[in-house]
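S.K.: Sharing a model prediction with you, sequence too.
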Amino acid sequence: MDIKQYLDSTYLKTAEQSSISEDKNIEIVKNAINEAISERFKLIMIRPEYIVLAKKAIDVSNSKLLVGTVIDFPKGVSSTEDKCKEALTAINNDVDELDYVIDYEAFKRNELDYVKNQVVECTKLGLSHNKVVKWIIEIAALNNHEIVQITALIKNCVISNFNESQYDKVFVKSSTGFYVTQDGSPNGATFSAIKLMIENAFPLPVKASGGVKSYEDAIQMINLGVKRIGTSSAKEIANNEITNSDY
């Protein structure tokens, strides 16, 4: 097994969030892109404004690295129209994968028709342009019952509206890594939550993001059945090194 082909190397902080200049943040993004190229990871996950930068570096290096970006990140409360507009810009910049944040607050308010329509329309946009689509459900904001229900909602929307050949291109993803929990509990992927997601997403694939910080954790996630792992510690995980990263 090549663990690097499971790893989406991730850098999603803004300059403001890191308390650094935009120039310094761009330097970090460039380093992350170049590392992902040299380490031959599956994908680099970056904010939309850096897609073109990544694509240029990949072309120069003749690399097979994929580029993913986040849509309506990190809260997911924008309208379906605005989500699609942001996604289309990323598509026009030649992104490979779109990670939408689902409106989990609307889901919790039981606005299910709205959420279902959002899943269908945004997924349709991605698949029609041959992009992989992932839906971030933000498990730290949900209880176990809600994790089961929102995962099943996404699965049922896909099964009801798309061809079986497309199922493997629509993921359910655990976390943004930016949600702030009230009690200091984990804000990323946990083994218990991932088990629930895998059980209720099938036949859709699952991505574990946030909280996977060691080679052992990554292997355990893969053994559970996840197909991708989002982490800012991809190199450390691949080399079985210790990381202090918060994502």
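M.R.: Good, I have the coordinates.
S.K.: From now on I want contacts and neighbour counts done on CA atoms only, so please keep to that.
M.R.: Fine.
S.K.: now the strands for the chain?
M.R.: 7-11, 43-46, 66-71, 97-101, 132-136, 170-173, 206-209, 228-231 (DSSP state E).
S.K.: Got another one to weigh against that:
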Amino acid sequence: MIRDLDKRGGRSGVVPTDKDLSAEDIGRITDRVREILAQGGGAAPAGALLPPDKVAKLIDHTLLKPEATAEEIEKLCREAVQYGFFAVCVNAVWVPKVKALVRGTPVKVCAVVGFPLGAQAPEIKLLEARRALREGAQEIDMVINIGALKSKDDRIVARDIRGVVEVCNEARALCKVIIETSLLNDEEKVRACELAMKAGAHYVKTSTGFSKGGATVEDIRLMARTVAPRKLGVKASGGVRTYADLMKMVEAGATRVGSSNSVNILQEATQMAGKR
């Protein structure tokens, strides 16, 4: 279970610095990174096939390409409602339209923030998230400051995440933290997950789908093992295009999957269910 949300956080639009990581915090995170990497990763057990309704509830039906049209967004929402996907994930500019299109259905509205590079100032991401939430988003997928992570500036990374987490908590919304695994080594992947946990995030997510690569089984295993103590969710995104892809991610520890090929995945799941 994902841990309960709370309501901490201010409303000033300024990311607080009084909660910055201490030297002791950074030391503990470094020790934890070493511990996780020393554990290694075993093979994920193969599980039973998931029925189509359960597959649908794992999926964020996604359309993030910059050239997406209003007609394509409408189609995305119709499909999400028809097939029962958990959420629709879009660029924040489409949130009001998506909210109107899925109103009265269980489908959640998810918006991306700091997308796709994560290179905005923390205050900009905070304001972007706040506006998306005010307009109807119920989940925020934010991109971390990747350059700060690779520069080992843990305080900046944590502050960046915390600002968005706190406005999400105010709105009783989920915050998923995109770490862009294809740009990181294993030590950086674990450190990014540790910082996301420390900052209060609710999920960690592999990828934007706009970089060098997407989700891999190995990365999902590593991320799931890292965040297990805090029971964070793990979202696999980027390159998940078939039912077989989805099942590999779920067996490795993913609790949510982002895909633009969701309808085909669900159709494959339905076909597999019919063969049993």
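M.R.: Done, it's in. Keep in mind the model is a prediction, meaning the values are calculated, not measured.
S.K.: Now the TM-score, please.
M.R.: The TM-score (TM-score structural alignment, normalised by the length of structure 1) is 0.84; 215 aligned residues with a C-alpha RMSD of 1.3 Å.
S.K.: Reformat the strands of structure 1 as CSV; add mean neighbour count.
M.R.: Shown next, in CSV, are these (neighbours: other C-alpha atoms under 10 Å):
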stretch, mean neighbour count
strand 7-11, 26
strand 43-46, 27
strand 66-71, 25
strand 97-101, 26
strand 132-136, 25
strand 170-173, 28
strand 206-209, 28
strand 228-231, 27
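S.K.: What about the aligned residue in structure 2 for residue 111 of structure 1, how many residues nearby?
M.R.: The alignment partner of residue 111 of structure 1 in structure 2, by TM-score structural alignment, is residue 153. Using other C-alpha atoms under 10 Å, residue 153 of structure 2 has 14 other residues around it.
S.K.: Any figure for the gap between residue 153 of structure 2 and residue 145 of structure 2?
M.R.: 10 Å (C-alpha to C-alpha, to the nearest Å).
S.K.: on that earlier part again, got JSON lines for the strands of structure 1, with distance to residue 159 of structure 1 too?
M.R.: Supplementary listing: the strands of structure 1 in JSON lines, determined by distance: least, C-alpha to C-alpha, whole Å:
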{"stretch": "strand 7-11", "distance to residue 159 of structure 1": "26"}
{"stretch": "strand 43-46", "distance to residue 159 of structure 1": "26"}
{"stretch": "strand 66-71", "distance to residue 159 of structure 1": "22"}
{"stretch": "strand 97-101", "distance to residue 159 of structure 1": "18"}
{"stretch": "strand 132-136", "distance to residue 159 of structure 1": "14"}
{"stretch": "strand 170-173", "distance to residue 159 of structure 1": "10"}
{"stretch": "strand 206-209", "distance to residue 159 of structure 1": "15"}
{"stretch": "strand 228-231", "distance to residue 159 of structure 1": "21"}
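S.K.: quick one: the helices in structure 2?
M.R.: Taking DSSP state H, the helices of structure 2 run over residues 23-39, 52-56, 70-83, 95-102, 122-134, 146-150, 154-170, 186-198, 217-227, 243-252, 262-275.
S.K.: which of those is buried the deepest?
M.R.: Ranked by average neighbour count under the criterion mean count of other C-alpha atoms under 10 Å, those are headed by helix 154-170 at a mean of 25.
S.K.: Quick one: residues contacting the closest residue in space to residue 181 of structure 1 that isn't next to it in sequence.
M.R.: Among residues not flanking residue 181 of structure 1 along the chain, residue 187 sits closest, at 6.3 Å (C-alpha to C-alpha, 6 or more residues apart in numbering). Shown in contact with residue 187 of structure 1 (C-alpha atoms under 8 Å, 6 or more residues apart in numbering): 139, 140, 175, 177, 178, 179, 180, 181, 210, 211.
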